[in-house]
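Engineer: After the sequence you'll find the predicted model.
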Amino acid sequence: MSPTRRTTRRPWARRRLPGAAALALLVASGTACSNQAIDQWSRGGMPEGVTKQADIVQTLWNGSWIAALATGVVVWGLILWACIFHRKKKNSPDQLPPQVRYNLPIEILYTVVPVIMVAVFFYFTARDETEITRITKAAPVKVAVEGYQWSWRFTTEYQGQKAVVAGVPVDLSKQSAENPQGPQLVLPVNTQVQFDLHSPDVIHSFWVPAFLFKQDVFPGNVHNHFQITTLNKTGVFVGRCAELCGTDHSKMLFSVKLVPQAEFDQYIKSQAGSAQ
C-alpha cells in the first residue's frame, strides 16, 4: 500500500472514533435512564427509602397495589364478560334476557369477599404500623425536633454531647436538590435514631420523603415521638413541613444528611458547644 493511501484513510479512522464514543455514551445514558425508570416502577412511584422502616412501608405499598390491580382485573373481566355475552341479540332486539329476582350464592359472594379483603388489608396495615411506630430504649441517637413558624430546630444528643441547629424561613429561589436550604440534620448510617417532636405555636408536620413516613408536630404534646433505623446509604435528603401552618408554610424546608459513623462522631465533637 502506498504512503498516500495510508494518509487518506487515517482521518476517516479518527472521525469514526469520536462517533463510536458518542454512540456508546448515548447507549450507556439510555440504559441508565431505563434502569432508573424500571427501579421507579418497582417502587410504585415512591422515593427510594433510606431507613429500615421505609422498607416495611414499601412492601406494604407494593402489596396494596398488587391486590388492587388483581381486584381491578376481576372487575374489568366481569364487566367485559357481561357486555359481550349478555348484550341484546340482533335477531331478537325486543327480547330481554332472563330476569332473576335474587341469587343467594352471588349475594353471599359479593358480601363475604369484600369483608375478607378489608380484613386482610387491616391486618397487614395494623401489623406494619405497629412495627413502624414501635419505641425502644436502645436508640443511641436522640433528636429533639421543634417545629415553629416557620422553620425547625434540631437538638441532637449522642453520648452526652449535644448539637443544635436552627433555621429561618428559606429563600425558595435558592432551593435546589443540589443545594437544599434550611437547617441540616446530620445523622449516622446503620444507627437507630429517636425523634421527639414538639411545637410552641401551631400544628406542623415533620416529613422526610426518603423516610416514607411523616408525623404531625402538636403543641403541648410531650409524648409525640418515633424511631428509625438508618440504612447504609449516605447522602442529603430534603425534608419539609407537610401541614399547612401559616403564611410561610412553604418555606419550612430542611435537609437530613446521612454520613458514616466516624464522620458523625467528628461532627458531634465539633458542634458540642453549639447547645450553648
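Structural biologist: Happy to help now that I have it.
Engineer: Please make it C-alpha for all contacts and neighbour counts, starting now.
Structural biologist: Fine.
Engineer: mind listing the strands for the stretch 151-276 of the chain?
Structural biologist: Using DSSP state E, counting those that start in this stretch, the strands of the stretch 151-276 of the chain run over residues 151-158, 161-166, 184-188, 192-198, 204-208, 213-217, 225-229, 235-241, 253-259.
Engineer: can you give me the angle the last one makes with strand 204-208?
Structural biologist: The reference is to strand 253-259. Here the directions of strand 253-259 and strand 204-208 differ by 40 degrees (axes from the mean of the first three to the mean of the last three CA atoms, to 10 degrees).
Engineer: what does strand 253-259 contact?
Structural biologist: Applying CA atoms under 8 Å, 6 or more residues apart in numbering, the external contacts of strand 253-259 come out as 151-152, 169-170, 180-189, 208, 233-241.
Engineer: Just the buried ones among those residues, please.
Structural biologist: Among the contacts of strand 253-259, those classed as buried by 16 or more other CA atoms under 10 Å are 151-152, 169-170, 180-189, 208, 234, 236-241.
Engineer: contacting residues for the residue lying closest to residue 246 once chain neighbours are set aside?
Structural biologist: Distance criterion CA to CA, 6 or more residues apart in numbering; nearest residue to residue 246, sequence neighbours excluded, is residue 149 at 7.4 Å. Residue 149 makes contacts with 201, 202, 245, 246, 248, 249, 252, as judged by CA under 8 Å, 6+ apart.
Engineer: what's the distance between residue 149 and residue 163?
Structural biologist: 21 Å (CA to CA, to the nearest Å).
Engineer: now residue 234
Structural biologist: Residue 234 sits at a distance of 20 Å from residue 163 (criterion: CA to CA).
Engineer: which ones are touching residue 56?
Structural biologist: So residue 56 contacts 128, 132 (CA under 8 Å, 6+ apart).
Engineer: buried ones in the strand or helix carrying it?
Structural biologist: Following DSSP states H and E, one finds residue 56 within helix 52-85. Within helix 52-85, the residues that qualify as buried are 52, 53, 54, 55, 56, 57, 58, 60, counting by 16+ other CA under 10 Å.
Engineer: Distance of the residue nearest to residue 246 relative to residue 120?
Structural biologist: Going from residue 149 to residue 120 by CA to CA gives 41 Å.
Engineer: Below is structure B, check it against A:
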Amino acid sequence: MGLQLPQPTAKRAAAPMRRLATGALIAATLLFLSACDAADKDQIARLAMPIPATEQAPHTFELWKWSWVAAMVTGVIVWGLIFYAVVKFRRRSDDEIPVQTRYNLPLEIFYTIAPIMMVIVFFYWTVNVQNKMIAIDPEPDVTIEVVGQQWQWTFNHGVGEPTGPATPNYTDNEYRYDDYVYVVGDGDTIPTLWLPVDQTIQFNLHSPDVIHDFGVPSFLMKMDVVPGRINRFQATPTKIGEYVGKCFELCGVDHSRMLFNVKVVSQADYDAYLADLAEQGAESDTPLLGGANARTQAGLDDESEGGQE
C-alpha cells in the first residue's frame, strides 16, 4: 500500500487569494494617500467643508463633523454585524437550513427603537444649530440689502447713521438707513460684496422675480431669496480675505451667471470703499430692488422689466 499525500482543501487553496487581495487593498490605500497633497489632506480632515470664516460658521461645521462621526459609528456596527453573521452562521456541509419564518423579538425592538432615537438626536442638534445660525441681533453693525434677480446680484450698503433698529417686520418702504450706495452685477460683470471684518452684518434678501438662494460657502450659510417676502440672517466675518459666493437655487436658464465675490477688509478699507461708490454716483435714498438684468414677474412690481430707478 503506497504512501498517500494529503489533498489540498478548498480553504487552503483560497488562502493565497485572500492574502493577495488584502495586499492589493493595502497597496491601493497607500497609493491613494501618497497621491494627496497638503491641500487634499486638509480637505479630508475637514470632511470637504470650507474653512469657517465667520463667528457663526463653526456651529454648522460641528454639526457636519459629528454627523459624520455618528454615521461612521453606525456603519462600523452594521458592517461588523454583517461580517459576524457571515462568518458565524455560514453554512456547513452538515448544516440544515434553519426555519425562515422564526423571529427575534428583542432584535426587532432594537432595530425599530434605535433609528428613532438617532433621528430624535439629529433633529434636536439640527434645530439647535439652525437657531444659532438665524439668530438676529436687533442692533447689527452693518445692514446690506441683497437683491437676487434674473440673473445677477445687487448689493445695497447702508451709509451714515442708522435711523432705527433693524426691526424683523419692516417692509420695502421702511429701511434702516436714509442713504445707500450700491454695486450691481450684470452679464459681463461679477459684483464684489465688500464686508468689514469683526462686524455683525445683517443681510436682507429681496427678489423681484423668482426664488434665488444667497450663499457664501466659507460662511457655511445660505438662505432662499423669495419674491414677496424678506428673509434675513446675520454673519460676523472673522478673517480678512477673498471668498466666492453664488446662487444655490436653480432659478432659470442663466442661473450659472449668478456668481459674486466677497472681500472681507478692515473697517477703514470698508469705509473708503463706500466713499468711493458715492463719488462714482452709485448712491440712492432707497435700495435698488432690481439691477441691470432684473425681470420682474407680473404682479410683484410695477416695472415689467428693469430695476428701480
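Structural biologist: Arrived safely. Since the model is a prediction, treat every value here as computed from it, not as a measurement.
Engineer: Give me the TM-score for these two chains.
Structural biologist: The TM-score (TM-score structural alignment, normalised by the length of the first structure) is 0.79; 231 aligned residues with a CA RMSD of 1.9 Å.
Engineer: start and end residues in the second structure for the helix holding residue 56 of the first structure, please.
Structural biologist: Alignment of helix 52-85 of the first structure against the second structure: residues 55-88, by TM-score structural alignment.
Engineer: what's near enough to touch the residue most central in space within the second structure?
Structural biologist: For the second structure, the residue nearest the mean C-alpha position is residue 220 (5.1 Å; CA atoms, centre = their mean). Residue 220 of the second structure sits next to 50, 52, 57, 60, 61 when contact means CA under 8 Å, 6+ apart.
Engineer: Which pair of the residues you listed spans the longest distance?
Structural biologist: 50 and 60 (11.0 Å; CA to CA).
Engineer: Report the buried members of the contacts of residue 149 of the first structure.
Structural biologist: For these, buried by 16+ other CA under 10 Å: 202, 245, 249, 252.
Engineer: what do we get in the second structure for the third one?
Structural biologist: Spelled out, that is residue 249 of the first structure. Looking across to the second structure (by TM-score structural alignment), residue 249 of the first structure lines up with residue 255.
Engineer: wait, isn't that match in contact with residue 148?
Structural biologist: No - contact criterion CA atoms under 8 Å: residue 255 of the second structure and residue 148 do not qualify, at 10.7 Å.
Engineer: ok but residue 137 of the first structure is inside a strand, no?
Structural biologist: No - according to DSSP: H, G, I helix; E, B strand; the rest coil, residue 137 of the first structure belongs to no strand; its state is coil.
Engineer: so how many other residues sit close to it?
Structural biologist: 7 (other CA atoms under 10 Å).
Engineer: Over to residue 268 of the first structure?
Structural biologist: Using other CA under 10 Å, residue 268 of the first structure is surrounded by 21 other residues.
Engineer: Mind telling me what it corresponds to in the second structure?
Structural biologist: Using TM-score structural alignment, residue 268 of the first structure lines up with residue 274 in the second structure.
Engineer: isn't its match right next to residue 180, touching?
Structural biologist: No - using CA under 8 Å, residue 274 of the second structure is not in contact with residue 180; the gap is 9.1 Å.
Engineer: Please identify every residue contacting each of these two.
Structural biologist: Common neighbours of residue 274 of the second structure and residue 180 (CA under 8 Å, 6+ apart) are 157, 159.
Engineer: Just the strands from the stretch 1-150 of the first structure, written as ranges.
Structural biologist: Under DSSP E, counting those that start in this stretch, the stretch 1-150 of the first structure gives strands at 141-148.
Engineer: which non-adjacent residue is nearest residue 231 of the second structure?
Structural biologist: Per CA to CA, 6+ apart, closest to residue 231 of the second structure is residue 205, 5.3 Å.
Engineer: Near the residue mapped onto the one you found from the first structure, how many residues? Count them for me, please.
Structural biologist: Counting by TM-score structural alignment, residue 205 of the second structure lines up with residue 197 in the first structure. The number of residues packed near residue 197 of the first structure is 25, by other CA under 10 Å.
Engineer: go on, residue 7 of the first structure?
Structural biologist: Neighbours of residue 7 of the first structure (other CA under 10 Å): 10.
Engineer: for residue 168 of the first structure, same thing?
Structural biologist: Residue 168 of the first structure, neighbours per other CA under 10 Å, totals 18.
Engineer: Next one: the counterpart of it in the second structure relative to residue 156 of the second structure, how far apart?
Structural biologist: Taking TM-score structural alignment for the superposition, residue 168 of the first structure sits opposite residue 186 in the second structure. Per CA to CA, residue 186 of the second structure is found 15 Å from residue 156 of the second structure.
Engineer: try residue 13 of the second structure
Structural biologist: Separation of residue 13 of the second structure from residue 156 of the second structure (CA to CA): 74 Å.
Engineer: Would you mind telling me which of those two has more residues around it?
Structural biologist: residue 156 (27 against 10).
Engineer: Map the more buried one onto the first structure.
Structural biologist: By TM-score structural alignment, residue 156 of the second structure lines up with residue 155.
Engineer: wouldn't that match be in contact with residue 145 here?
Structural biologist: Yes - using CA under 8 Å, residue 155 of the first structure is in contact with residue 145, at 6.7 Å.
Engineer: that older thread, I'd like the contacts of residue 220 of the second structure as TSV, with distance to residue 93 of the second structure appended.
Structural biologist: Shown next, in TSV, are those (distance: CA to CA, whole Å):
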residue	distance to residue 93 of the second structure
50	55
52	58
57	59
60	54
61	53
